[in-house]
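Undergrad: I'd like to go over a predicted model; first the sequence, then the structure.
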Amino acid sequence: MGPAQERHYLEFASARAGHLYRSACLLTGGDTHRAEDLVQETLGRMFVTWRRIKQVDNPAGYAQTVLVRTFLTQQRRRSSTERPTGEFPDLPEARRGDPSLRLTLLDALAELPAKDRAVLVLRYWEDRSVAETAGAMQVSENAVRTRCVRALQKLRGHLGGSLAEYAA
C-alpha cells in the first residue's frame, strides 16, 4: 500500500471509528472491552483489503457489514458465555440522558441471542433497510423480518409489559 492509500485509509478509520464503536457496544450488550476488540479487528480487516474496498460504492456501509459479520463469527466461536463486568465510560453531559434507561436497554439487549441483537442494531440503530440488513447478515429478507419481529417481542418481554415508564 502506497503512502497516499495509507493516508486515505487512516482518514477513513479516524472518521468511522467512533460510529463503529457505538454499534459494537450495542452488539456486545455494553461490553466495552469486547466492543473495542471488535472495532480493532474490523479496522484491521479493512486495512488488509483496502485496495479492493476503495472500489466499493459505500466503504462506511461495508465497514458496518464487516463489523456485524465479525461479531457473529466471534459469537459462534465463543466457548463460554461469561462476560467480564466493567464500568460504563463517562459520557459528556449532553449525551448522558437517563442512565437507568440506558442500563435497562443494554441489559435487555444483552439478554438477546447474538443474531437477534445484530438484526435490531442494524435495523433500528443503523437505520438500515430490510434488504441491507439481509445482505449484511447473509440471510433472506424474510428471515430478517421474522427475526426482527421475534427479537422485538423478546426485548419487550425483558423490558416488561409497559414501555411507557421508559419513554421520556
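TA: Perfect, I can see it now.

Undergrad: all contacts plus neighbour counts: C-alpha atoms, from now on.
TA: Noted.

Undergrad: residues contacting the residue sitting nearest the centre point of the chain?
TA: Of all residues in the chain, the one closest to the mean position by CA atoms, centre = their mean is residue 23, 3.3 Å from it. Residues near residue 23 by CA atoms under 8 Å, 6 or more residues apart in numbering: 121, 125-126.

Undergrad: now with 10 Å?
TA: For residue 23, the contact set (CA atoms under 10 Å, 6 or more residues apart in numbering) comprises 17, 29-30, 35, 39, 64, 67-68, 118, 121-122, 125-126.

Undergrad: for comparison:
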Amino acid sequence: MRESGPALLRLGNLLTLDRGAAEDLAQETYIRVGLAWSRVRRDGNPVGYARRTMVNLFLNSKRRTQPTPVPQVLETPRDDAGLAAVDSAAVIRQILAGLPAQQRAALALRYLDDLPDAEIGALLGCTPATVRSHLSRGLATLRTRMKGEHDARRP
C-alpha cells in the first residue's frame, strides 16, 4: 500500500475535489482493505481492491448525502500569470464539482489511472458502454462549461 498510496490519494483528490475529504477517503479505504487483508492477499490484486473500495465509498457517500453547493469563482484581475493559473484551476474544480458522481469517477479513472472501459465498468458496477456514455457526457459538459467560462472572461 505504500507504493499505491500517492496514486490513491490523487484519485481521492479528483473524486472529492477536497484535500481533507480525499485524505479521509483514503484512510477509510486503508481501513477497509486492512480488515479484508486475508481475502485481498489471496486475490492477488490489493491495488485494484483498494481502488474499487475507494470508488465505492465515494459513490455511496454521494448517494447518502445531499449534493454540496458548488462554490462560486470570484472574478479576479488577469494581470498575473500565476493568478490566472490559480483561477483556471478553481474554474476547473468548480466545473468538475458540478458533474454527477459517476461521470466524475469515470473521468478520474480514465484520465488519472488510465484504465480501460471494462475495468472502469467493473469498478463502477456498469457496462463498458455505460462507461463510454459517462465519459462522453462528462467531457461534453466540461467542454461546454469551459468554453462558456472562456467566452464570459473575454473583454
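TA: Nice, I can see it. All figures in this text were calculated on a predicted structure; none of them were measured in a lab.

Undergrad: Residue in the second structure paired with the residue nearest to the centre of the first structure?
TA: Counting by TM-score structural alignment, residue 23 of the first structure lines up with residue 11 in the second structure.

Undergrad: in the helix or strand where its match lies, what's buried?
TA: Per DSSP states H and E: residue 11 of the second structure is located in helix 5-16. By neighbour count on 16 or more other CA atoms under 10 Å, the buried set for helix 5-16 of the second structure is 7-16.

Undergrad: sorry, back to before: mark which of the contacts of residue 23 of the first structure are buried, thanks.
TA: 17, 29-30, 35, 39, 64, 67-68, 118, 121-122.

Undergrad: can these go into JSON lines with extra columns for distance to residue 139 of the first structure and secondary structure?
TA: Supplementary listing: those in JSON lines, determined by distance: CA to CA, whole Å; DSSP: H, G, I helix; E, B strand; the rest coil:
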{"residue": "17", "distance to residue 139 of the first structure": "26", "secondary structure": "helix"}
{"residue": "29", "distance to residue 139 of the first structure": "22", "secondary structure": "coil"}
{"residue": "30", "distance to residue 139 of the first structure": "25", "secondary structure": "coil"}
{"residue": "35", "distance to residue 139 of the first structure": "24", "secondary structure": "helix"}
{"residue": "39", "distance to residue 139 of the first structure": "23", "secondary structure": "helix"}
{"residue": "64", "distance to residue 139 of the first structure": "16", "secondary structure": "helix"}
{"residue": "67", "distance to residue 139 of the first structure": "16", "secondary structure": "helix"}
{"residue": "68", "distance to residue 139 of the first structure": "13", "secondary structure": "helix"}
{"residue": "118", "distance to residue 139 of the first structure": "12", "secondary structure": "helix"}
{"residue": "121", "distance to residue 139 of the first structure": "16", "secondary structure": "helix"}
{"residue": "122", "distance to residue 139 of the first structure": "13", "secondary structure": "helix"}
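
Undergrad: Now do the match of residue 23 of the first structure against residue 87 of the second structure, distance only.
TA: Residue 11 of the second structure sits 22 Å away from residue 87 of the second structure, going by CA to CA, to the nearest Å.

Undergrad: just residue 146 of the second structure next, same as before
TA: Remark: distance between residue 146 of the second structure and residue 87 of the second structure (CA to CA) = 12 Å.

Undergrad: ditto for residue 39 of the second structure
TA: According to CA to CA, residue 39 of the second structure and residue 87 of the second structure sit 45 Å apart.
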